[in-house]
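In: Quick one: sequence plus predicted model below, questions after.
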Amino acid sequence: MNTDISIDDIINGVDKHEFELRFSPQVDLSKGVVTGMDTNLVWAKDGYETLTKSAILGILDRHNKRIGFFLYYLLRALKAHAELQRMGHHFPLSITLRPSELASEGFFNAVTQIFHDSGASAQDITLQLPPTLFDDFYNHLPTLGRLIDFGFKISIRDFYQDPNTLSKVSRDVIHEVVTPPGLGQRLTTSTKASDNLRKLVDAATSQQWRCVVDGIGNRHCLDAAAAQGARVVQGRYFGEGLTLEAARQLLDSQLSKR
């Protein structure tokens, strides 16, 4: 992997359409269908595929290009979402966001302008943030409130704590939590992991949160998650990092079975 990259490399990569969306299906076990998809933007260029997000975002930060890149990611996701809808696939997409982007001046106006211009609905988009959001939660709250009022839903990824440790205000902004992948991966080998998942699923239900169990890599993990009350799951067993074409094929196969 080439780690000696510059801001010009990233800009050229955008211009040459080297960044591609990848999709991870979220499956509702009660219905047996995909009811959402996580998205990720990867640099699909030889030698760059495994470049970490932090490395890319660090360069963007130093050149004040972070928000511009997020808007590019958002536009790509909205285009893919519209294409999937035209094919009859209707469910929300999750877009990864970071608190530093949320805190940037003009973030709300820039994001909402895209929706006004495109006619897309923010109700179809889930903004997925890390638990570090709560480290400075009240400074982010005004922007979060405006985003929710505009129609976005807020998801917390890698969520692994007792909701009672959060303030009521912070609990109220959450629509969805996604477990750390490691929790799902350990379900068949760790009684503690199973117990912790049961507690988290029960807590999410009591808060009326959608709870997505990540890290489901095989049928045994799936059965173990279901036994602990999991309703929505994702992971390698259902496909991770799928191209748009692979995601379409999966969804078309799902439709053909109905």
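Out: Good, I have the coordinates.
In: use CA for all of it now, contacts and neighbours both
Out: OK.
In: Assess the claim that residue 137 and residue 170 are in contact.
Out: Yes - Residue 137 is within contact range of residue 170, at 7.4 Å (criterion: CA atoms under 8 Å).
In: So which residues of the stretch 101-250 of the chain form helices?
Out: 107-118, 137-150, 168-173, 181-185, 191-206, 219-227, 244-256 (DSSP state H, counting those that start in this stretch).
In: possible to save the ones you listed as a markdown table with mean neighbour count?
Out: Listed next are the helices of the stretch 101-250 of the chain as a markdown table, based on neighbours: other CA atoms under 10 Å:
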| stretch | mean neighbour count |
| --- | --- |
| helix 107-118 | 14 |
| helix 137-150 | 15 |
| helix 168-173 | 13 |
| helix 181-185 | 20 |
| helix 191-206 | 17 |
| helix 219-227 | 17 |
| helix 244-256 | 14 |
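In: will you turn the ones you listed into CSV that also has distance to residue 70?
Out: Output for these, formatted as CSV (distance: least, CA to CA, whole Å):
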stretch, distance to residue 70
helix 107-118, 9
helix 137-150, 15
helix 168-173, 22
helix 181-185, 24
helix 191-206, 29
helix 219-227, 33
helix 244-256, 19
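In: closest to residue 79 out of those?
Out: helix 107-118 (9.6 Å; CA to CA).
In: who touches the closest one?
Out: With contact meaning CA atoms under 8 Å, 6 or more residues apart in numbering, helix 107-118 is reached by 67, 71, 75, 101, 102, 121, 122, 143, 146, 147, 150.
In: what angle separates that helix from helix 137-150?
Out: 10 degrees (axes from the mean of the first three to the mean of the last three CA atoms, to 10 degrees).
In: Mind giving me the packing neighbours of whichever strand or helix holds residue 56?
Out: In this structure, residue 56 is located in helix 53-62 according to DSSP states H and E. Judged by 3 or more CA pairs under 8 Å, 6 or more residues apart in numbering; DSSP states H and E, the packing partners of helix 53-62 are helix 7-15, helix 66-86.
In: ok, structure two:
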Amino acid sequence: MTEILSPSQLVRARESGRLVGGILQTLRDRVRPGTNLLDIDGWTRDMIVDAGAESCYVDYAPSFGSGPFGHYICTSVNDAVLHGLPHDQRLVEGDLLTLDLAVSLNGIAADAAISFVVGGNPAPEDERMIATTERALAAGIAAASPKARIGDISHAMGAVLKEAGYPINMEFGGHGIGTTMHQDPHVANDGRPGRGQKLRPGLLLALEPWVMVDTDQLAGDPDGWTLRSATGCRTAHSEHTVAITDRGAEILTLPSMTQD
């Protein structure tokens, strides 16, 4: 299903996006060496409940997972890159943490992810990899005009990732979003320009370039959810929800204010 949101729904989507962006910024500010992944999950739960919103993850049970997910946020550490199931693990200085969050507020969902290094003094390769996913995301957003196609977005993101030398996994990527978290169209992290569905004002997309240092192959954890690099290399993931408008793509999940 592909949804085109009405103007009133787009107003609600902006509210959802601001909430997601604010929660992620608050979590980034709170995380320190010694923080437990379960604490991050609990903080997220409290902020979602306090906002009168609903988690898109707690009851999420897709065919590729061992569901329901049962937690409020994905916490992927170091070689984990997608669907990291929170568990009893304390972060240490230098861990590369990805937080991926989807929340529904007033019936409209928004989805975003950030990667950052815990504590100070990140390794140069970690900084480069995170920055590359952020640049790829910016390129995809810039390509998301109402006259473009999905392939134009995929090509723009893939060009940045490939130029930086990172392999690209084509199994998991971005997606449509709206009254439900995952919708058509699929937005791969590489593709051919001029191909795929035409973009229309009112379409919401979650764009999410992610990479692993030296492989495009994933390995699953016994928890049935967490996906890691097959070689054990480090990973990074950046994501925003955007709305296609007559003027281009509007980023909905930028952090505005913290939820404290």
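Out: Thanks, I have the structure now. Everything numeric in this text was worked out from a predicted model, so none of it was measured.
In: Need the TM-score between these chains.
Out: The TM-score (TM-score structural alignment, normalised by the length of structure 1) is 0.27; 131 aligned residues with a CA RMSD of 6.7 Å.
In: how about the helices of the stretch 101-250 of structure 1, which one is nearest residue 35 of structure 1?
Out: The nearest among the helices of the stretch 101-250 of structure 1, by CA to CA, is helix 244-256 at 10.4 Å.
In: quick revisit: which one, of the helices of the stretch 101-250 of structure 1, ends up nearest to residue 95 of structure 1?
Out: helix 107-118 (12.4 Å).
In: Let me know the angle separating the closest one from helix 66-86.
Out: Using the same axes, to 10 degrees, the inter-axis angle of helix 107-118 of structure 1 relative to helix 66-86 is 30 degrees.
In: Where do the strands of the stretch 101-250 of structure 2 begin and end?
Out: Counting by DSSP state E, counting those that start in this stretch, the stretch 101-250 of structure 2 has strands at residues 108-117, 174-176, 183-187, 204-207, 210-212, 218-220, 227-229, 235-237, 240-245, 248-251.
In: Adding mean neighbour count, write those strands out as JSON lines.
Out: Formatted as JSON lines, the strands of the stretch 101-250 of structure 2 follow (neighbours: other CA under 10 Å):
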{"stretch": "strand 108-117", "mean neighbour count": "26"}
{"stretch": "strand 174-176", "mean neighbour count": "23"}
{"stretch": "strand 183-187", "mean neighbour count": "19"}
{"stretch": "strand 204-207", "mean neighbour count": "30"}
{"stretch": "strand 210-212", "mean neighbour count": "27"}
{"stretch": "strand 218-220", "mean neighbour count": "17"}
{"stretch": "strand 227-229", "mean neighbour count": "23"}
{"stretch": "strand 235-237", "mean neighbour count": "29"}
{"stretch": "strand 240-245", "mean neighbour count": "26"}
{"stretch": "strand 248-251", "mean neighbour count": "20"}
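In: out of these, nearest to residue 161 of structure 2?
Out: strand 210-212 (7.8 Å).
In: Which strands or helices does the closest one pack on?
Out: Packed next to strand 210-212 of structure 2, using 3+ CA pairs under 8 Å, 6+ apart, are strand 80-82, helix 124-142, strand 235-237.
In: what's the most buried one of those?
Out: Burial of those is given as mean neighbour count (mean count of other CA atoms under 10 Å); strand 235-237 ranks first at a mean of 29.
In: thinking again about what came up before, residues contacting the helix holding residue 56 of structure 1, please?
Out: 6, 7, 10, 66, 69.
In: what about the third one, how many residues close to it?
Out: This points to residue 10 of structure 1. 18 (other CA atoms under 10 Å).
In: From residue 154 of structure 1, how far out is it?
Out: Distance of residue 10 of structure 1 to residue 154 of structure 1, given as CA to CA, to the nearest Å: 28 Å.
In: if we can go back for a sec, closest one to residue 252 of structure 1 among the helices and strands packed on helix 53-62 of structure 1?
Out: helix 66-86 (10.2 Å).
In: that older thread, looking at the strands of the stretch 101-250 of structure 2, spot the one closest to residue 23 of structure 2.
Out: Closest among the strands of the stretch 101-250 of structure 2, using CA to CA: strand 108-117, at 10.2 Å.
In: Tell me which other helices or strands the closest one touches.
Out: Strand 108-117 of structure 2 sits against helix 7-30, strand 96-105, helix 124-142, strand 204-207, strand 235-237, strand 240-245, with contacts defined as 3+ CA pairs under 8 Å, 6+ apart.
In: Quick one: closest of the ones you listed to residue 54 of structure 2.
Out: It is, among those and with distance given as CA to CA, strand 96-105, at 5.2 Å.
In: In a markdown table, list the contacts of helix 107-118 of structure 1 along with distance to residue 23 of structure 1.
Out: Shown next, in a markdown table, are the contacts of helix 107-118 of structure 1 (distance: CA to CA, whole Å):
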| residue | distance to residue 23 of structure 1 |
| --- | --- |
| 67 | 22 |
| 71 | 18 |
| 75 | 15 |
| 101 | 22 |
| 102 | 23 |
| 121 | 20 |
| 122 | 19 |
| 143 | 27 |
| 146 | 27 |
| 147 | 23 |
| 150 | 25 |
